[in-house]
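>>> Pasting the sequence and the predicted model now:
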Amino acid sequence: MSEASLSGGKKLHIGFSVAPTWLKGRRPEPGEAPSAQDPAAFYIDLAKRAEAAKLDFVFKVDYLYLNPALANGSPGSVAFEPYILLAAMARETSRIGLVTTASTTFNPPYVVARQLQSLHWLSQGRAGLNIVTSIEGAENFGDAPMPSPEVRYRKAAEFTDVVRQLWQSYPPAGDGSGKSAARAIDHQGEFFSVKGPLNVLAHEAGAPPLFQAGASEIGREFSASVADATFAAAPDMAASIELRADLRRRAERLGRRADDVRVLPGLYFFLAPTREEAWELHARAHAHLTRERRLEQLRTVIGLDASHLAAADRITPGMLPERQAPVRSRTHADLLRRFIEENDPTVDEVLARPEVVGSAHWVSVGTVEDVVADIADWFEAGAMDGFIALPGGSTESLNLFFDELVPELVRRGLFRADYEGTTLRDHLGMR
């Protein structure tokens, strides 16, 4: 198949995570991580590089808790408040989209609607909202325990509806009579009571696009109903093909177009001049994960204790706990369960899976040519509409992405050579 026919004329959508993932598993050299003296400069530089590469957006992940066992006190491990950080990026860029995260479990919708609309104005239509239901952090917002996934997603659906109503509640112009077109939304629901209207004008670029990451059964239904793009947890091509096809079917059933939900898996890549060097980077990034830690992570992900098994022993579906057993993340548990049910893998194969050693992201290791070929294969197979770039292993891996990998995607006709619009909706091809 020719390069021009790989995408059927479509282009990849590419986002870039500004979290310093290339430092994972090692101590950074000076200048590689955010500086305590000027952390904003570090992230602004990444946004500028992403914009120079014509990427769709940069993405700032957010967590509302800190695990003391994993904290190392470095600026690179600090979860800076995303709206403030992206507002700084907005002033130093002009085209790149700016996607931030908000927990629907812990935040009031009026505050989030106002923050996003403000960022939308500061960036002139480049803001996007990643909706998360959170799986940890309840203790930072009161004494109540974390709600069940079912409750969290019901709350997320109502939260999203209220935010959308608020974004539309203060149009930029009246009816010509000199009277304001602002109107109350008078929302009364299961979780929220919000009168409105919002006190920030709607932007002429349209509402900020919505992103979502849930891949469990309930998460998929929610994503298909509201998301313009899904940050897919897809550790392998088969999982991504199944997820994308399922989301497209669900979107059509809910009255949307199949193409309205763009599937963007995280791509955790390790780039180097040779394959051997790339695999060395991969090994170094995971060297801190001892067998004991991986076994504990397996228990956390799927509730399975494999500590009594040998490395070559096979894990079969009959060994798995009940599907409804409590787990930290239903998405990761379902992905790992599917892999075990389909492959009867060895213990060592399971302990090396992305769901165990990472965040269930697609991992690609090798030269620029190797990873580009991997991307093209996934795109041709219908496994994705694009990806979120997660550089791994080294600063060189990061540089190779910007300096060689993206230009090669452009050369092959898989990615844009220049921006065709000025807003995030433009970049995503939204009507």
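That came through fine. Numbering: from 1, shown residues only.

>>> Every contact and neighbour count from this point should use C-alpha atoms.
Noted.

>>> any chance you could map the helices in the stretch 51-200 of the chain?
Ranges of helices within the stretch 51-200 of the chain are 82-92, 109-122, 149-168, based on DSSP state H, counting those that start in this stretch.

>>> The second one packs against which elements?
In this structure, helix 109-122 makes packing contacts with helix 82-92, strand 127-132, helix 149-168, judged by 3 or more Cα pairs under 8 Å, 6 or more residues apart in numbering; DSSP states H and E.

>>> sorry, back to before: the helices of the stretch 51-200 of the chain: which one's closest to Pro273?
The minimum distance between Pro273 and the helices of the stretch 51-200 of the chain falls on helix 82-92, with 31.3 Å, by Cα to Cα.

>>> Show residues contacting that closest one.
40, 43-44, 47-48, 60-62, 98, 100-101, 115-116, 119, 122-123 (Cα atoms under 8 Å, 6 or more residues apart in numbering).

>>> now that helix against strand 127-132, angle please.
Inter-element angle recorded for helix 82-92 and strand 127-132: 160 degrees (by axes from the mean of the first three to the mean of the last three Cα atoms, to 10 degrees).

>>> Report the buried residues of helix 82-92.
Pro82, Tyr83, Leu85, Leu86, Ala87, Ala88, Met89, Ala90 (16 or more other Cα atoms under 10 Å).

>>> again with stretch 66-78
Gly76.

>>> ends of that stretch, how far apart?
Distance between the two ends of stretch 66-78: 9 Å, counting by Cα to Cα, to the nearest Å.

>>> Okay, helices next: where are they in the stretch 251-400 of the chain?
For the stretch 251-400 of the chain, applying DSSP H, counting those that start in this stretch gives helices covering 275-286, 291-302, 330-343, 347-351, 354-357, 368-380, 395-400.

>>> Against that first model, consider the following:
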Amino acid sequence: MSTQQLHLNAFIYPAGHHEAAWRHPRSQPHRIFDADYYQEIGKAAEAALFDAVFFADGPALRSEAAFSTAGRLEPITVLGAIAAATERIGLIATASTTYYEPYNLARLFSTLDFLSKGRAGWNIVTTSTDAAAENFGLTAHPDPQARYRRAAEFVDTATRLWDSWEDDAVVLDRDNGQYADTDKIHRAEFVGEHLTVRGAFNAPRSPQGYPVLVQAGASNDGRAFAARYAEAIFTAHQSLANAQAFYSDIKDQARGLGRNPDHIKILPGLSPFIGDTEAAAKDLEREFNKLTVPAYGLKQIRGIADVDLSALDLDAPVPLDAFGQAGNVTDNQRSRKQVVAEIVAKERPTVRELLHRLAGARGHRVVAGTPEQIADTIEEWFTRGAADGFNVMPPYYPGGLTDFTEHVVPILQRRGLFRTEYTGTTLRDHLGLPRPENQFAVRQASAQSAS
């Protein structure tokens, strides 16, 4: 029995992660704007002892509304509703460093961390769609390098704000009329290329010190950013070998920066179709694929991989040269494009087959099989240095999550791979992450010891 414990998040995607989920009778697309729908998902994930629910987002209408459930609720607000209905499950929201300001976003996450008693996590994205720029009065979307430079400043600023009150700044001395020790409240005083924030913050330090920092980019810039800042990484891989290479690279980069690599949890996406038999699981996957709309899938490929296949017959093979040099592992600037190129090179699919391959989870790994087979895949990746856990991406909600929690989780527990009870109360506890030291307190202690 393994002594290692893997980590599991439920990745919330309104009707489910398969692009045709909303058309399938097992899904509930009429509920995707209801708070109780998301509360039920959160409670189901908590009952199964998941580390967190993970909510994606983007500040633009990215999908084709004619063919998909394109609308999205704002994630921090939704996670606040889930927090009110749960007690232990972590709450990870996606928010863009390109289209927020640090002070506002720091307040939102601080509030979520307080109200949830220490369960907040921030999935840091720089936003990859040009459509967002015009929603914020910009004529163009910043290039990747500029976005990551701003993101680094943003995280540095946000952590200064969250740390601006030392942990013992609030004294609550009623007898002498002193609420806080103002010597322990500090201004952020951040001045950078992209951001200038004075501070101080207008709330004390939250239960976790600050929310768990999560990141979802796999380009060269994204990897460097993750190695420096991230405490959990959401990533996409089709093969064990590629996942192992990514895992090793991130851990090595973090170690080189003086970080403990065990304090970075790497969580690939996994979308499971589950059946009593492998044939039944594959039949279920085919049911969903038959509901796809090719025009939508072709647009998704353009968005994911910047490749236009619309001129090809659906039953013609996808040409390898359509992806240029994306298979070159030294060029990570278009990482999701590389994932798609890998599928094409390995499987040589027709256009229709590629559309079906990507329909399940937008390039994340899709597995169709029995609960034992799903558990085998998880165990192999976990024990062979490819993952610290997974972002579970049910093809449809809520039943796809229920299938996983009721049939796969017990197998993982019997194998000693997953917890049988929560041992902590915060998201940091669940992930085995330390509460960060307050940077201002550390500086003051260092100055005093040097004097």
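Done, it's in. The model shown is predicted, which means the values in this text are computed figures rather than measured ones.

>>> Verify the contact between Ile89 of the second structure and Ala48 for me.
No - checked against Cα atoms under 8 Å, the pair Ile89 of the second structure and Ala48 is beyond contact range at 9.7 Å.

>>> In terms of neighbours, single out the busier of those two.
Ile89 (30 against 21; other Cα atoms under 10 Å).

>>> And the more buried one? What does it align with in the first structure?
Mapped onto the first structure by TM-score structural alignment, Ile89 of the second structure lines up with Ile96.

>>> try Ile233 of the second structure
Checking TM-score structural alignment: Ile233 of the second structure goes with Thr230.

>>> show me what contacts that match?
Contact analysis of Thr230 of the first structure by Cα under 8 Å, 6+ apart lists Phe211, Gln212, Ala213, Gly214, Ser223, Val261, Arg262, Val263, Leu264, Pro265.

>>> Nearest spatial neighbour of the last one, chain-adjacent residues omitted?
In this case it means Pro265 of the first structure. Ala232 (4.2 Å; Cα to Cα, 6 or more residues apart in numbering).

>>> Kindly report the same for the third one.
The shortest distance from Ala213 of the first structure to any non-neighbouring residue, by Cα to Cα, 6+ apart, is to Phe231 (4.6 Å).

>>> any chance of the helices and strands packed on helix 109-122 of the first structure in a markdown table, with distance to Asp236 of the first structure too?
Listed next are those as a markdown table, based on distance: least, Cα to Cα, whole Å:
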| stretch | distance to Asp236 of the first structure |
| --- | --- |
| helix 82-92 | 30 |
| strand 127-132 | 23 |
| helix 149-168 | 25 |
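
>>> just so I know, which of those lies nearest Pro109 of the first structure?
helix 149-168 (5.6 Å).

>>> looking just at contacts, which helices and strands does the closest one meet?
helix 109-122, helix 217-226.

>>> could I get those helices as JSON lines with distance to Ala19 of the first structure?
As requested, these are exported to JSON lines (distance: least, Cα to Cα, whole Å):
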{"stretch": "helix 109-122", "distance to Ala19 of the first structure": "20"}
{"stretch": "helix 217-226", "distance to Ala19 of the first structure": "24"}
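
>>> so who does the alignment partner in the first structure of Arg334 of the second structure touch?
Aligned by TM-score structural alignment, Arg334 of the second structure pairs with Arg330 of the first structure. Taking Cα under 8 Å, 6+ apart, we find Arg330 of the first structure in contact with Ser216.

>>> For Arg330 of the first structure, give its distance to Leu298 of the first structure.
For Arg330 of the first structure relative to Leu298 of the first structure (Cα to Cα), the value is 13 Å.

>>> next one: Ser77 of the first structure
Counting by Cα to Cα, the separation of Ser77 of the first structure from Leu298 of the first structure is 24 Å.

>>> same question, Asp344 of the first structure
15 Å.

>>> likewise Ala52 of the first structure?
40 Å.

>>> Counting neighbours, go ahead and name the busier of those two.
Leu298 (23 against 15).

>>> Asp249 of the second structure pairs with which position in the first structure?
By TM-score structural alignment, Asp249 of the second structure lines up with Asp246 in the first structure.

>>> now for the helix or strand containing its match, which elements pack on it?
Assigned by DSSP states H and E, Asp246 of the first structure belongs to helix 237-253. Applying 3+ Cα pairs under 8 Å, 6+ apart, we find helix 237-253 of the first structure packed against helix 217-226.

>>> list the buried ones in the helix it packs on?
Neighbour-count burial for helix 217-226 of the first structure [16+ other Cα under 10 Å]: Gly219, Arg220, Glu221, Phe222, Ser223, Ala224, Ser225, Val226.

>>> Make TSV from those residues and add distance to Leu400 of the first structure to it.
Putting these into TSV (distance: Cα to Cα, whole Å) gives the following:
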residue	distance to Leu400 of the first structure
Gly219	34
Arg220	34
Glu221	37
Phe222	36
Ser223	33
Ala224	34
Ser225	37
Val226	35
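
>>> show me the contacts for Phe323 of the second structure.
If a contact means Cα under 8 Å, 6+ apart, then Phe323 of the second structure has Ala305, Val307, Lys337, Ala341 as its contacts.
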